[in-house]
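# coordinates only, sequence not included:
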């Protein structure tokens, strides 16, 4: 080789190659622009330094073989992505190339046989995509590989459902072998895709969803992936993995995913611990809101943010309830009543917290629509705890909170207790007394009707005694009402 044709190539600072620059430039537009015309360095040895050559020395060797072999190289599933990246990097689509096809064309044409690749070959090419390209890459080659991987996952061995992964647990069991043995038709590919980083996983899962894959299988895989990839990861990595999983979980059909409320709250607690973004919190809160009828009060008892004095994160529950109520009139009555019972239990837990402000508690007891409760007994007990503990309440604050009660939805026992409750404003207690008095009046004729006509004497006198007793009680309640009003 004459000295004037020698090109020294430094590849990523790791290895140096000596090649014929005329041969190389005949296949590469990038080199041709550098050496196609005579320059001061044309009569001596030239040097080129590449800092980000795809695949490093391996990639440059493949390129050199292609050029020295007159535009021919063996293309396989193991190197097709690397060769395609090299072709783009070196602009190997020169019209003056001595071969019939450029390297870029040859790699793309080789994809014609991709349907015959084995699963391991597809994974090898997918891994090269991840190693060499950004996840945002949407070239013909990348899209073809992603499509073939997702098509392989849609085979009947993947599509069958599995009920052995119980919805009562957030994650599949820690051992992947246990998962596979219990659900081999659905989970055989879980471990095979664990090499993917979250951005590339996003690309695969979105393709699976677009092809209408089993949403239950996708959901279980995302939960398994999030748990497994977080082991040993830094907090920053854990946050990225969890945010990616939440982003993808928000795309699955919530009715088909069969993910439990318990699991969603566990993810939310992790998100709060790892400080995920507000947008991802909102996605998760929306998901929880759609499943809120399945929650228990224990799920709701999430500690308040660091630095806050109140015990539980009431504002988080506000947001979840609002997400639940988003459907408005489309909400099934049964779900609405379940949530009503749930929130009343939660209010009872937070009522004794001295640091819950009156305006916060007032919003909490008022957040549900009227149809959510058939009875206000539980709500009365919770409000009773709050006004008893928070003796510093002003009369206006106390009245606004207590005025939420619907006296018509209180039982006789609750009304009787409320009528004597000194922690409630007089307006509220007098109303309770009058409604209770009305109920007792209605009870008198019903008592008379229940008297047996078959037995005379004792039976009749017993009815008369009961009637007189009720009349005495009504007189007592009336006198109590008058005393409260005058006070």
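Arrived safely. The structure displayed is predicted, hence computed values, not measured ones.
# when you work out contacts or count neighbours from here on, use the C-alpha atoms and nothing else.
Will do.
# buried set for the longest helix belonging to the chain?
If you go by DSSP state H, the chain has its longest helix at helix 458-486. Judged by neighbour count (16 or more other CA atoms under 10 Å), helix 458-486 contains these buried residues: 463, 467, 474, 477, 478, 481.
# ok, stretch 284-299 next?
284-296.
# who's in contact with that stretch?
246, 250, 254, 260-262, 264-265, 268, 319-325, 335-336, 338-339, 342-343, 345-346 (CA atoms under 8 Å, 6 or more residues apart in numbering).
# just the buried residues from these, in ChimeraX please.
Buried members of the contacts of stretch 284-299, defined by 16+ other CA under 10 Å, are picked up in ChimeraX with:
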select :246,254,260,261,262,264,265,268,320,321,322,323,324,325,336,338,339,342,343,345,346
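# and the contacts of stretch 284-299, which of them are in helices?
Short answer: those in helices (DSSP H) are 246, 254, 261-262, 264-265, 268, 319-324, 335-336, 338-339, 342-343, 345-346.
# re earlier: which one of the buried residues of stretch 284-299 is nearest residue 55?
Taking CA to CA as the measure, residue 55 lies nearest residue 284 of those, at 39.1 Å.
# hang on, residue 38 in a helix?
No. Applying DSSP: H, G, I helix; E, B strand; the rest coil, one finds residue 38 to be coil, outside a helix.
# now it: how far from residue 44?
To residue 44, residue 38 is 11 Å away according to CA to CA, to the nearest Å.
# comparison target below:
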């Protein structure tokens, strides 16, 4: 961290209790400055020669009839409070004071408030701080972030045109550095992203973890400033938001977010880039899970559902397993409203099959919910029905009480022609399946075996074959 020392005299500012500061000297106190509950016992000449504000304030409050009385003023509204004022006091007395990224913003705002500018003395405090900021602080990536983080410490009552301008300079510095070509980045290699890195190459998202230290209010400003420059790819912005969510939302990675993180979660969702693919499907699903758990506004959840539906084919089963069937149903409905091409439909069918297989372990899963979701994707193309067979098998295993007609409807979702040899082998020995289904599996497996030896493929199922009535099998014992 960069720093600048001003003054050369030893520190003579001392404390008396918690509420009194004074400069140890043989000269009598001439001025008492009150800031909140703290009083500074000082001398007029050092301060009035450098502060236009104090000079005018003393002039307006002086009582001509009591010239020898100690003047007392209250400037509790000074930016940075007593700490920043003490920096200004030490500068006025020539006492050594060290400026760094943690105190320079408050000190500069206090110097502006006190009018410690060139009008009263050359190389005054405001000028010296500006030189330090321009030549050092704003040329340092991490110092710029530290300075920006301290801007939140100032009370909103201190906000004015100058402080806003200074905040903008912090943001400009951060946004510029995050946007430059990675070949020009001086990188500290404090990087915790799970990627294989070339030790000589700086990754595009080198900066995302450094910004995670910022409060969400400041983080939002930083991300928006970076986006405004338009030189950082949207997917890097997405990576930055993902890193921030993992760092700042308690329990986010484990799916057990805390209620106190509601506004934080909503702010992250608001910052999501609109471009498809800028944010991973896994990240979106975690945000949706968090928004449901935290009771976020419906508009927030609807936005996430729409974003997930746009890339539903990319999601893994584990990403949606925490959702109830109604939520997954709504995601699939959103997906279908987009009228996607056949390839994404095949991926979504595989996703739903895997989800239902895992969800069917729950004995409380309603038959209607299972059927509704499965039937929604029944027309989606699948090269194999093994995943659907597994879902059906798990449902029948955990729901042995369903009746014959219900079992028939569940099994009717499956096309026996599209089962692999391994699935067929399992199915013919599966006591949970109706006998008619087992016979169909045997029938088409035999045709496939014979067809492969003669060069013919499995024939299309006929209506009669598929719709064989149950009473035709009443004389056959079901397992």
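Yep, it's here. Quick caveat, the model's predicted, so the values are computed rather than measured.
# reformat the buried residues of helix 458-486 of the first structure as a markdown table; add distance to residue 451 of the first structure.
Formatted as a markdown table, those follow (distance: CA to CA, whole Å):
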| residue | distance to residue 451 of the first structure |
| --- | --- |
| 463 | 7 |
| 467 | 11 |
| 474 | 21 |
| 477 | 25 |
| 478 | 27 |
| 481 | 31 |
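# for residue 313 of the first structure, state which of those residues is nearest.
Scanning those for proximity to residue 313 of the first structure, where the rule is CA to CA, the winner is residue 481, at 40.3 Å.
# that closest one: what's it in contact with?
Residue 481 of the first structure touches 430, 433, 434, counting by CA under 8 Å, 6+ apart.
# what's the neighbour count on the counterpart of residue 324 of the second structure in the first structure?
Alignment note (TM-score structural alignment): residue 324 of the second structure maps to residue 313 of the first structure. Neighbours of residue 313 of the first structure under the rule other CA atoms under 10 Å: 16.
# is it true that residue 313 of the first structure touches residue 319?
No. Contact criterion CA atoms under 8 Å: residue 313 of the first structure and residue 319 do not qualify, at 10.5 Å.
# between the two, what contacts are shared?
Common neighbours of residue 313 of the first structure and residue 319 (CA under 8 Å, 6+ apart) do not exist.
# as a check, name the ranges of all strands in the first structure.
With DSSP state E as the criterion, the first structure has strands at 6-11, 15-20, 46-50.
# tell me what angle the last one forms with strand 15-20.
If you take axes from the mean of the first three to the mean of the last three CA atoms, to 10 degrees, strand 46-50 of the first structure sits at 140 degrees to strand 15-20.
# counting by contacts, list what strand 46-50 of the first structure packs against.
The contact analysis (3 or more CA pairs under 8 Å, 6 or more residues apart in numbering; DSSP states H and E) places strand 46-50 of the first structure against strand 6-11.
# so how far does the strand it packs on sit from its counterpart in the second structure?
By mean CA distance after the TM-score superposition for the first structure, the fitted strand 6-11 of the first structure averages 2.8 Å away from its aligned residues in the second structure.
# now that strand: how far from the chain's centre is it?
Remark: strand 6-11 of the first structure is offset 51 Å from the chain centroid, using CA atoms, centre = their mean, to the nearest Å.
# report the angle between it and strand 46-50.
20 degrees.
# residues contacting the nearest residue to residue 87 of the first structure once chain neighbours are set aside?
In space, and not counting its chain neighbours, residue 87 of the first structure is closest to residue 104: 5.3 Å by CA to CA, 6 or more residues apart in numbering. By CA under 8 Å, 6+ apart, residue 104 of the first structure lies in contact with 83, 84, 87, 88, 92, 93.
# can you do 10 Å?
80, 83, 84, 85, 86, 87, 88, 91, 92, 93 (CA atoms under 10 Å, 6 or more residues apart in numbering).
# CSV please, covering the buried residues of stretch 284-299 of the first structure and showing distance to residue 171 of the first structure.
Output for these, formatted as CSV (distance: CA to CA, whole Å):
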residue, distance to residue 171 of the first structure
284, 17
285, 19
286, 20
287, 17
288, 17
289, 20
290, 20
291, 17
292, 19
293, 21
294, 18
295, 17
296, 19
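# and the helices in the stretch 251-400 of the first structure, which stretches?
All helices of the stretch 251-400 of the first structure, identified by DSSP state H, counting those that start in this stretch, fall at 254-257, 261-274, 278-290, 297-300, 314-324, 333-350, 358-366, 377-389, 395-402.
# returning to what we had before: which of the contacts of residue 481 of the first structure sits closest to residue 358 of the first structure?
residue 430 (23.1 Å).
# what's around that closest one, how many residues?
23.
# excluding its backbone neighbours, what's nearest it?
residue 481 (5.9 Å).
# please pull up the equivalent of residue 310 of the second structure in the first structure.
In the first structure, residue 310 of the second structure lands on residue 290 (TM-score structural alignment).
# roughly how far does that match sit from residue 346 of the first structure?
18 Å.
# could you measure the residue mapped onto residue 122 of the first structure from the second structure against residue 30 of the second structure, distance?
Here residue 122 of the first structure is matched to residue 144 in the second structure, going by TM-score structural alignment. Per CA to CA, residue 144 of the second structure is found 39 Å from residue 30 of the second structure.
# these two: which is more packed in?
More crowded of residue 144 of the second structure and residue 30, by other CA under 10 Å: residue 144, with 22 against 15.
# count the neighbours of the residue lying closest to that one once chain neighbours are set aside for me.
Excluding the flanking residues, the one nearest residue 144 of the second structure by CA to CA, 6+ apart is residue 138, at 5.5 Å. Each residue near residue 138 of the second structure was counted by other CA under 10 Å, and the total is 22.
# against residue 315 of the second structure, how distant is the residue of the second structure positioned farthest from its centre?
What lies farthest from the middle of the second structure is residue 65; by CA atoms, centre = their mean that is 63.6 Å. Distance of residue 65 of the second structure to residue 315 of the second structure, computed by CA to CA: 82 Å.
# returning to what we had before: so the residue nearest to residue 144 of the second structure makes contact with residue 167?
No. Contact criterion CA atoms under 10 Å: residue 138 of the second structure and residue 167 do not qualify, at 11.5 Å.
# overlap in contacts, the two.
Contacts common to residue 138 of the second structure and residue 167, judged by CA under 10 Å, 6+ apart, are residue 147.
# so what's the gap between stretch 174-183 of the first structure and the chain middle?
With CA atoms, centre = their mean, you get 24 Å for stretch 174-183 of the first structure.
# what is the aligned counterpart of residue 366 of the second structure in the first structure?
Aligned partner of residue 366 of the second structure by TM-score structural alignment: residue 357.
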